[in-house]
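> Have a look; sequence and predicted model below, questions after that.
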Amino acid sequence: MNRLVLISGCSGGGKSTLIAEFAARGHATVEEPGRRIVKQELEGDGAALPWVDMAAFARRAIEMTMADHKAAREQSGWTFFDRGLIDAAAAHQHLTGEPILEKLGAAHRYHQRVFLTPPWPEIYTTDPERRHGFDEAVAEYDRLAAVYPTLGYDVVTLPKIVVADRANFILDCLSPETRQQ
């Protein structure tokens, strides 16, 4: 069984908070590639920052998510990803028109169920790593919500509830025996 669980969706929808909850419960987690890239780029020359060169940023995200996916396959138990390869490939394809999404998506599968955080304006904020506005976040969400089913994933939209309940909801959707933590 594929135990690589992807949490995607709207920027500012609570993905990182949810990933922290899973980590606190002892599950393996993978931090959002975009935030890691921005941190690295801010310490370096900044050439692949999303507000400088979005295509370069997306290429870096694809490379990083492929490495994350490979490393996570070695883990036992559930591994929860804050975004993943599909998000990076969808962004790259949207920007460049290069049809890479299906090829990459087929070669690097996640668990059949993908969980999307919906747009949630009440909790949305910008910060030094997330400079884009809410409208841009919603447009990205709409693209992702349309892409995942075309790649054969079952999309589950997460309810707007407190983080512990959201984590329980995901674990319940995956299988009852995962509620051990």
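Nice, thanks for sending it over. Numbering: from 1, shown residues only.

> Going by C-alpha atoms from here, please, whenever you check contacts or count neighbours.
OK.

> What separation is there between E136 and H69?
Applying Cα to Cα, to the nearest Å, the value for E136 to H69 is 27 Å.

> Please compare the first structure with the one that follows:
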Amino acid sequence: MQQPSRAAVLSGRSGGGKSTVLERLASRGFPPVDEPGRRVVRHELRVGGQALPWLDGPGFAQHCIDEALADLVGHDNGQWVFFDRGLVDANTALRHYAGSSWCSVDELQSYHQRVFLTLPWRELYVGDDEWQLGFGDAVGEYSRLLGAYDELGYTITVLPRVSVTERTDRIFTELGFV
């Protein structure tokens, strides 16, 4: 019998407190895998590329899929690892921008059964050079992600708007760490 995946996903759009939770997880010995979308945007801005969500959504999403697939292969060592978003998020973006899906269901179901989503939180939402989309876009993306993870049969825990300690403790409890 195959062991369940220890690749846990923390998903949700910018402005949900994801980064703060991931920093707390790292301080407890679980360094995260950085978000593919941020890495793609940083690279494209550095090289003057066009695969940016506000210029070429499908190209951006495809690059994110490539990054997320590489992340999964690079972290298949049996240890718990927390992904700041991942393949399902990238594939959901491609479906949104291009109306098509690139990944197989098996690939999309590579993560631990339980996924964690952060709600868009207006008070935390801050746009920057890397994310030039508004809060309304974050809310729309959150809805698409919730639907995608549900369609794939994941058990979804929506992290409430509480302290970072309470959110982190909830993750540990749900995964059976405590």
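Received, thanks. Just so it is clear, the model here is predicted, and its values are computed rather than measured.

> Give me the TM-score for this pair.
Once superposed, chain against chain, the TM-score is 0.92 (TM-score structural alignment, normalised by the length of the second structure); 174 aligned residues with a Cα RMSD of 1.3 Å.

> ok, back up a step: ok, E136 and H69 of the first structure, which is more surrounded?
With neighbours defined as other Cα atoms under 10 Å, E136 of the first structure and H69 compare such that H69 has more, 19 against 12.

> Show the contacting residues for that one.
Counting by Cα atoms under 8 Å, 6 or more residues apart in numbering, H69 of the first structure touches G84, L85, H108.

> how about those in a markdown table, adding secondary structure, distance to P121 of the first structure and neighbour count?
Formatted as a markdown table, the contacts of H69 of the first structure follow (DSSP: H, G, I helix; E, B strand; the rest coil; distance: Cα to Cα, whole Å; neighbours: other Cα atoms under 10 Å):
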| residue | secondary structure | distance to P121 of the first structure | neighbour count |
| --- | --- | --- | --- |
| G84 | coil | 23 | 27 |
| L85 | helix | 25 | 27 |
| H108 | coil | 32 | 14 |
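
> For the residues you listed, which ones persist in the second structure?
Checked against the second structure using both residues aligned by TM-score structural alignment, their matches' Cα atoms under 8 Å, those keep none of their contacts.

> and which of those residues is nearest T126 of the first structure?
Using Cα to Cα, G84 is the member of the contacts of H69 of the first structure that lies nearest T126 of the first structure, at 20.8 Å.

> surely that closest one meets L6?
Yes - using Cα atoms under 8 Å, G84 of the first structure is in contact with L6, at 6.7 Å.

> Next, the contact list for the equivalent of A72 of the first structure over in the second structure, please.
In the second structure, A72 of the first structure lines up with H75, judged by TM-score structural alignment. Residues in contact with H75 of the second structure (Cα under 8 Å, 6+ apart) are A7, V81.

> what's the distance between H75 of the second structure and G59 of the second structure?
Distance check for H75 of the second structure against G59 of the second structure: by Cα to Cα, it reads 25 Å.

> ok, now S104 of the second structure?
For S104 of the second structure, the distance to G59 of the second structure equals 19 Å [Cα to Cα].

> And P31 of the second structure, by the same measure?
28 Å.

> Ok, S110 of the second structure next?
Taking Cα to Cα, one finds S110 of the second structure at 23 Å from G59 of the second structure.

> Spatially nearest residue to the residue nearest the centre of the second structure, not counting backbone neighbours?
Nearest to the mean C-alpha position of the second structure, by Cα atoms, centre = their mean, lies R85 at 1.2 Å. Leaving aside its sequence neighbours, R85 of the second structure sits nearest to S11 (Cα to Cα, 6 or more residues apart in numbering; 4.6 Å).

> Contacts only, for that neighbour.
K18, D84, R85, G86, D89, V115, F116, L117, T118, L145 are the contacts of S11 of the second structure under Cα under 8 Å, 6+ apart.

> Brilliant, that's me finished.
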